[in-house]
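Trainee: I would like the atomic coordinates for the input below:
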Amino acid sequence: MSHGQKAKFRVLIAADTYPPHVNGAAKSCYRLATNLTARGYDVHVVSPHHTGGPDTVEYHDEATVHRLKSYAAPTHEFYRLVMPRHANRVIDNLVSELSPDVVHAQCHYMIGDAAISSAERRRIRLICTNHFMPENLDPFIPGPQFFKNIVSKRSWYDMGRLMRKANVVTTPTRLSADNMNDKARLDYVVPVSNGIDVVKYELEEQESIVRHPHPTALFVGRLAVEKNVDVLLKALTMTDPDLNVHAEIIGDGELRDSLRRLADQLGVADRVVFRGLVSDEELREAYLRADVFTQPCTAELQSLASLEAMSASTPVVLTDAMALPHLVSEGVNGYLFQPNNPEDMARKMNTVLGASREEQLAMGQASHYFASQHDHERIMDILHKIYHGATSDEVSVMISEAKLR
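Mentor: Have a look, this model is predicted:
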């Protein structure tokens, strides 16, 4: 069957990052494609090629992936740039050929821009989702801060200009929606969680996990500036010596070498394991083995890693910034600490790791309950209705009812 012949409801997902890239937005897009395909949708993804080379089409279990010729961003380790003229031409041709029922843009840069414009031109139902804040690009933009501020302001303007064309605009959290309403002048953004497979991270019947020999704090994420992994390493030096707290760090990124050097300089290298990238099964086991999950990032719009850890019934110590406070009930499933304050982080880690096993288990169970509110089946029900015509107001009502349940 050619692309033009449709037997199923067809969705075109436009994304500026997609696996094998490893980051929250790429993971969210992959999960969206996988869940849509499982529900019988015909899913296509258009994204930058993750290496050099011409436009290609890849056939994966979760989707048909259309890769566009791209170029390495000079200031970022993995981000790829697609030239606007090329993106506009190829994506417009692709939309014309596929004739999707819905275009779901996951960004407003390059590929997102082209997909939004094409969907509007062809009167195709358009959904836009925003995964990050323009300020997150600051570390990768050369020049003084005033120039970075100009770029950020322009990005917010472009977000509003483009996403205003959508039938429904979503973002993972209420905080992000409020920011977009304020800075991008969008007045109808609805918070729709990215969703996670809660059951995947639960301990199965008859399954046992060997605990760490020492109380262990886990971090999962990119080793990038905005993740503030250095705060965790510094906090480790301030934890109670009697607890002998260790740290397990999963992920890779441009700061991998400097963080290893910092661990040496701080004298905690013997208590830190840098595992790099791991398989899904190894990641699941790490969540289940961890005594506490930590997230020192100050720029999280949702933090899928935190939700995954919570699904594994793990207590959390998260920074009191952006969307993370929404994941913590103080003293119930964990604690918040002041941003970029390793001393406060250490205090909160001591509180969790110094608690009795019964108290830790109770915090873990509370974490699991909070994470279950983001179960992907519930989120997919909402997206299904969005794709088939639900308005922003109707989506808001659905989300409120889901929380009441």
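Trainee: C-alpha from now on. contacts and neighbour counts both.
Mentor: Fine.
Trainee: quick one: the strands in the stretch 251-400 of the chain?
Mentor: Applying DSSP state E, counting those that start in this stretch to the stretch 251-400 of the chain gives strands spanning 272-276, 292-295, 316-319, 334-337.
Trainee: From residue 252, how far off is the nearest residue to residue 376 once chain neighbours are set aside?
Mentor: Distance criterion C-alpha to C-alpha, 6 or more residues apart in numbering; nearest residue to residue 376, sequence neighbours excluded, is residue 195 at 4.2 Å. Taking C-alpha to C-alpha, to the nearest Å as the measure, residue 195 falls 23 Å from residue 252.
Trainee: neighbour count winner among the two?
Mentor: residue 195 (24 against 20; other C-alpha atoms under 10 Å).
Trainee: any idea how far the lengthiest strand in the chain is from the chain center?
Mentor: Longest strand in the chain, counting residues (DSSP state E): strand 42-48. Computed by C-alpha atoms, centre = their mean, to the nearest Å, the chain-centroid distance of strand 42-48 equals 18 Å.
Trainee: next helix or strand past that strand?
Mentor: As assigned by DSSP states H and E, the chain's next helix or strand after strand 42-48 is strand 56-59.
Trainee: quick one, helices of the stretch 151-300 of the chain?
Mentor: Listed in chain order, the helices of the stretch 151-300 of the chain (DSSP state H, counting those that start in this stretch) span 174-183, 229-236, 256-266, 280-289.
Trainee: For these, state which one has the densest average packing.
Mentor: Highest mean neighbour count of those: helix 229-236, a mean of 23 (counted as mean count of other C-alpha atoms under 10 Å).
Trainee: what packs against that one?
Mentor: helix 256-266, helix 342-353 (3 or more C-alpha pairs under 8 Å, 6 or more residues apart in numbering; DSSP states H and E).
Trainee: Residue 211: which of the ones you listed is closest?
Mentor: Residue 211 lies closest to helix 342-353 among these, at 13.5 Å (C-alpha to C-alpha).
Trainee: Okay, angle between the closest one and helix 229-236 too, please.
Mentor: Per axes from the mean of the first three to the mean of the last three C-alpha atoms, to 10 degrees, the angle that helix 342-353 makes with helix 229-236 is 60 degrees.
Trainee: Distance of the residue in the chain sticking out farthest from the centre relative to residue 353?
Mentor: The centre of the chain is farthest from one residue, residue 242, which by C-alpha atoms, centre = their mean lies 35.3 Å away. Residue 242 is 11 Å from residue 353, where distance means C-alpha to C-alpha.
Trainee: same question, residue 14
Mentor: Relative to residue 353, residue 14 is positioned 43 Å away (C-alpha to C-alpha).
Trainee: Second chain to compare with the first, below:
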Amino acid sequence: MRILHTTDTYAPIVGGIEVLVRALAESQVALGHDVTVLTRTPDRNTMTSPSANIEVCRDPRALASLVAGADVVHGHVSAISPLALRAVEVGARAGVPSVATVHSVWGRAWPLFRATAAARGWNDLPIQWAAVSEVAAGPVRRALGGREVLVVPNAVDTGYWAPTVRTRHTDVVTLVAVMRMVSRKRPLELVNALHRMRALVPDHVAIEAVLVGDGPLLGAVRRRVDRLGISEWVHTPGDVAHPELRDLYRRAEVFIAPATHESFGLAALEARAAGLAVVARSGTGITEFITHEVEGLLADSDPALTEHLARLCRDEATRRRIVLHNHLTRPAFDWSDVRELNAAAYVQAGAVDNLVGRSSNPEPKFAA
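Mentor: Model (predicted):
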């Protein structure tokens, strides 16, 4: 089966959509499908480059020819995704089964997308819409006048991230955050929360915080850390490779996700699979896999987030209870499950049913 993924951003950019698209494409190649990724992201001035048996085309002018040769077009949509949206439009008009997966929370911008949908005729096209969480699906459904929107979550290789020991016993409580250093991820607010948190934890409790990630705000984050006088225990190494991040998770206990408009939270899912207790904002897609007081703690405000972090640092019993649960219970969002849901979305769009995996035939989940 010839699958065309379209995404406005892709490697070498590092982010949720970029990681997700590559992992999904690789998992489909492993099943014997012919997969191409079309993106606007350049890579050393070359138009195409191979990636684990995935053909990567970086020339948007090839859209029409790639759609004509595809059995399925899968567009990966964020807040601004002209290429991905154009691809599913072209595919749907050409009679090629087309799926548009929304990876961001449109939120208050949904009326703008509703106007765009009317102007572009999306409701008259046989595009199968999907979103990565219930939180993300709601605004999409409103923008499209109540059309059914599949919920097809993101996924990780849970076996890769799985912890190697049952519990962690260290003299230092290690907190980790992984994010693009951009305003929507709220890294500066996280630095402020860590500064306030330290005052709520007894001095004898040793704490280390590692804020992983690169982006335009990294310099501002480092300056804020220095200005607040917390650089001895708050570290900002920039981007790290997955093996190094996995090693970090294996000595850490708490993961922090401060964003308030998180559509899913792929990094948080990786940390959850690694056994960390996750502290995140409520009302985000992270609630798809984090229940308050079970896999982590959910906060409805920044002060509550600060208090939750302080509680996990000073309350060893609570911290170890959640970490032990996450060590013993693997999260559900493994590629072996989610790959099948993507295939079911292709079938829903009109693709032949042999796209669905070999061992099961799951029904896609619909937003309520």
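Trainee: What residue in structure 2 is paired with residue 377 of structure 1?
Mentor: Using TM-score structural alignment, the equivalent of residue 377 of structure 1 in structure 2 is residue 336.
Trainee: Count the residues that sit near its match.
Mentor: Other residues close to residue 336 of structure 2 by other C-alpha under 10 Å number 15.
Trainee: Kindly report the same for the one 5 residues further on.
Mentor: The burial count assigned to residue 341 of structure 2 is 23, neighbours taken as other C-alpha under 10 Å.
Trainee: Return the residues in contact with it.
Mentor: With contact set as C-alpha atoms under 8 Å, 6 or more residues apart in numbering, residue 341 of structure 2 has these partners: 152, 362, 363, 364.
Trainee: Neighbours of the closest residue to residue 43 of structure 2 other than its chain neighbours, how many?
Mentor: Counting by C-alpha to C-alpha, 6+ apart, residue 12 is the residue found nearest to residue 43 of structure 2 once chain neighbours are left out, at 6.9 Å. Residue 12 of structure 2: 12 surrounding residues under other C-alpha under 10 Å.
Trainee: What residues does the closest residue to residue 229 of structure 1 other than its chain neighbours make contact with?
Mentor: Spatial nearest neighbour of residue 229 of structure 1, chain neighbours left out: residue 296 (6.5 Å); criterion: C-alpha to C-alpha, 6+ apart. Counting by C-alpha under 8 Å, 6+ apart, residue 296 of structure 1 touches 227, 228, 229, 231, 232, 318, 319, 339, 340.
Trainee: Does the residue nearest to residue 376 of structure 1 touch residue 371 like I think?
Mentor: No. Using C-alpha atoms under 8 Å, residue 195 of structure 1 is not in contact with residue 371; the gap is 9.2 Å.
Trainee: so what sits against both of these two?
Mentor: By C-alpha under 8 Å, 6+ apart, residue 195 of structure 1 and residue 371 have no common neighbours.
Trainee: With adjacent residues omitted, what lies nearest to residue 131 of structure 2?
Mentor: residue 102 (4.6 Å).
Trainee: Tell me who's in contact with the counterpart of that neighbour in structure 1.
Mentor: Matched to structure 1 by TM-score structural alignment, residue 102 of structure 2 sits across from residue 130. Listed by C-alpha under 8 Å, 6+ apart, the contact set of residue 130 of structure 1 reads 106, 107, 108, 170, 171, 172.
Trainee: conserved subset of those in structure 2?
Mentor: Retained contacts for the contacts of residue 130 of structure 1 in structure 2, judged by both residues aligned by TM-score structural alignment, their matches' C-alpha atoms under 8 Å, are 106, 107, 170, 171, 172.
Trainee: Could you measure from the residue mapped onto residue 23 of structure 2 from structure 1 over to residue 19 of structure 1?
Mentor: Residue 23 of structure 2 maps onto residue 31 in structure 1, with residues paired by TM-score structural alignment. Distance of residue 31 of structure 1 to residue 19 of structure 1, computed by C-alpha to C-alpha: 10 Å.
Trainee: If you count surrounding residues, which of those two has more?
Mentor: Set residue 31 of structure 1 next to residue 19 and count neighbours by other C-alpha under 10 Å: residue 31 wins out with 18 against 14.
Trainee: tell me the secondary structure for the more buried one?
Mentor: helix (DSSP: H, G, I helix; E, B strand; the rest coil).
Trainee: OK, contacts around it?
Mentor: Contacts of residue 31 of structure 1 (C-alpha under 8 Å, 6+ apart): none.
Trainee: 10 Å - rerun?
Mentor: 25, 37, 62, 194, 195, 196, 197, 376 (C-alpha atoms under 10 Å, 6 or more residues apart in numbering).
Trainee: between these, which is nearest residue 310 of structure 1?
Mentor: So of the contacts of residue 31 of structure 1, ranked by how close each gets to residue 310 of structure 1 (C-alpha to C-alpha), first place is residue 196, at 10.6 Å.
Trainee: Under the alignment, what does the closest one map to in structure 2?
Mentor: Using TM-score structural alignment, residue 196 of structure 1 pairs with residue 156 in structure 2.
Trainee: distance of that match from residue 175 of structure 2?
Mentor: Taking C-alpha to C-alpha as the measure, residue 156 of structure 2 falls 21 Å from residue 175 of structure 2.
Trainee: So for the two, which residue has more residues nearby?
Mentor: residue 175 (27 against 23).
Trainee: check contacts around the more buried one.
Mentor: Contacts for residue 175 of structure 2 were tallied using C-alpha under 10 Å, 6+ apart; they are 194, 207-211, 234, 248-249, 251-256, 276-279, 309, 312-313.
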